[in-house]
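K.L.:
3D model of this:
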Amino acid sequence: MLEITFFALASLIGFLIYNGIELWKRNKSVSRVFVDFLFLLYILGLLRLTIFPIPFQTAAIQDSINKLETEQLFIYNFIPFSTIIQGISDAFIYNIYLLQITYLGGNLILLSPFGLYLYFLKRDIQINSLWLIGLASSLFIETLQLLISFILGFSYRQFDVDDLILNSVGFVFGYFAYSYIKRYKMIRR
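P.N.:
Coordinates of the predicted model:
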């Protein structure tokens, strides 16, 4: 299995060296380095959730294929809202509300920290551009999962257009969340 450990360690070392130099030159503030560090941790966690581990040994691939509950090696959904509707239906039929809330909520919040970080970088993005950035970010993850699945010969992760929709909504929500929180705090004072 290809784990994220080496990639994460190399990223953290590179981050510390680069930002240590930037702090020493006084090109960045400590608070900005802290926010960037949190974003790096988020990106590493995102990669761990969506991409890693990648089974690349023949035995690991065969074991994963044997564990599939279907004879179909490639599992994907290109029909918008079908997984969401099926999940809601299953929640009522099989009484698995928590599982479906976790799926929907998890996909909604998956890219929201990325949207929040973008708000810190640039606060005047038009809504159409914001949707495109969110969609492109989610599409990158889903396409990478699909590409790795084709290379491995089976779906180690499922490509789902509903994930694109939920991730994009979460991204836009994350972007606007800070302004709402800030406005709420001003009203409360």
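
K.L.:
every contact and neighbour count from this point should use C-alpha atoms.
P.N.:
OK.

K.L.:
count of residues packed around Asp90?
P.N.:
For Asp90, the tally of surrounding residues (other Cα atoms under 10 Å) stands at 15.

K.L.:
ok, Phe52 next?
P.N.:
19.

K.L.:
now do the strand or helix carrying Ala10: distance to the chain's middle.
P.N.:
Per DSSP states H and E, Ala10 falls inside helix 5-25. How far helix 5-25 lies from its chain's middle: 22 Å, per Cα atoms, centre = their mean, to the nearest Å.

K.L.:
tell me the helices and strands packed up against the longest helix along the chain.
P.N.:
The longest helix of the chain (DSSP state H) is helix 161-188. Secondary-structure packing of helix 161-188 (3 or more Cα pairs under 8 Å, 6 or more residues apart in numbering; DSSP states H and E): helix 82-94, helix 97-110, helix 112-121, helix 127-152.

K.L.:
and with 10 Å instead?
P.N.:
strand 76-77, helix 82-94, helix 97-110, helix 112-121, helix 127-152 (3 or more Cα pairs under 10 Å, 6 or more residues apart in numbering; DSSP states H and E).

K.L.:
please provide the structure for the following sequence as well, for comparison with the first:
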Amino acid sequence: MLKGTVLVLALPVIIIFLMVWNKKTRPSKFRLLGGIALAVYVLLLLDVTLFPLPVQSEVLRDRRLYGSPPNNLIPLKGLIGMMEHQSSAVLIRQIVGNILLFLPLGYLVPAIWKVRGVHRLAFIAFSVSLLIEGAQFLISQAIGYTYRIFDVDDLILNTLGGIIGYVIYAAFVPVIRAFEMDVVQHAKPSDGRSASSSANP
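P.N.:
Reported below is the predicted structural model:
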């Protein structure tokens, strides 16, 4: 119930932001579509990383009896542990999932704003991932149970996913710009049409 309520409240906020952004900056159609895609992505990212929240007292009481899983502050420790004690499928799912989770961020952010350079995008991806991990930690402290661990490996994989997304964007920039120029040229009336229309009364 809490999950649905939060997402429903977040949706109008994002819609208002997009409306104000569109009015003030007058973005191109591609940037506007990118902004809408980013808004949808943010909602899905929050849904995947923060929800559902175990707020029911019975659920929290049962989980506290078994103790909280430890946070991981040592790089690659969690992945090495999974390699030793979990199946390869679980390990691959953990790695690929965390990379794919931030790949859209690395593609959409430079497509909307003038963010150039792998180092800048890496900083943005790392910061967003750190905010999510920090939110998970604070929520766990608030409810008295580590419902999702703070994992430095997630920071590394999320940042890598953002970098890969940026590389994909950079590779497609010439194609996107050529397509935008083609759309603009087709949208403008040709010289012949302008001359004929001006000649006719």
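
K.L.:
TM-score for this pair?
P.N.:
Their TM-score after superposition, calculated using TM-score structural alignment, normalised by the length of the first structure, is reported as 0.78; 176 aligned residues with a Cα RMSD of 2.7 Å.

K.L.:
after the helix holding Ala10 of the first structure, which helix or strand is next? Please name it.
P.N.:
Counting by DSSP H and E, what follows helix 5-25 of the first structure is helix 30-50.

K.L.:
buried set for that following helix?
P.N.:
By neighbour count on 16 or more other Cα atoms under 10 Å, the buried set for helix 30-50 of the first structure is Val33, Phe37, Phe39, Leu40, Tyr42, Ile43, Leu44, Gly45, Leu46, Arg48.

K.L.:
ok, and the closest non-adjacent residue to the most centrally placed residue in the second structure?
P.N.:
What sits nearest the mean C-alpha location of the second structure, by Cα atoms, centre = their mean, is Leu105, with 4.2 Å. Distances taken as Cα to Cα, 6 or more residues apart in numbering put Gly162 closest to Leu105 of the second structure, at 5.9 Å, once the chain neighbours are dropped.

K.L.:
swap in Thr50 of the first structure?
P.N.:
Per Cα to Cα, 6+ apart, closest to Thr50 of the first structure is Ile141, 7.1 Å.

K.L.:
just give me the neighbour total for the one you found.
P.N.:
With other Cα under 10 Å as criterion, Ile141 of the first structure counts 18.

K.L.:
surely it is in contact with Gln158?
P.N.:
No - judged on Cα atoms under 10 Å, Ile141 of the first structure makes no contact with Gln158 at a distance of 11.0 Å.

K.L.:
and for these two, which residues touch both?
P.N.:
Listed as contacting both Ile141 of the first structure and Gln158 by Cα atoms under 10 Å, 6 or more residues apart in numbering are Thr50.

K.L.:
mean distance between stretch 30-49 of the first structure and the second structure after superposition?
P.N.:
Compared with the second structure after fitting, stretch 30-49 of the first structure has a mean deviation of 1.7 Å; criterion: mean Cα distance after the TM-score superposition for the first structure.

K.L.:
before we move on, back to that, how many residues are close by the residue nearest to Leu105 of the second structure?
P.N.:
Gly162 of the second structure, neighbours per other Cα under 10 Å, totals 30.

K.L.:
now do the contacts for the residue mapped onto it from the first structure.
P.N.:
Under the alignment (TM-score structural alignment), Gly162 of the second structure maps onto Phe171 of the first structure. Neighbouring residues of Phe171 of the first structure by Cα under 10 Å, 6+ apart: 107-118, 130-131, 133-135, 137-138, 165, 177.
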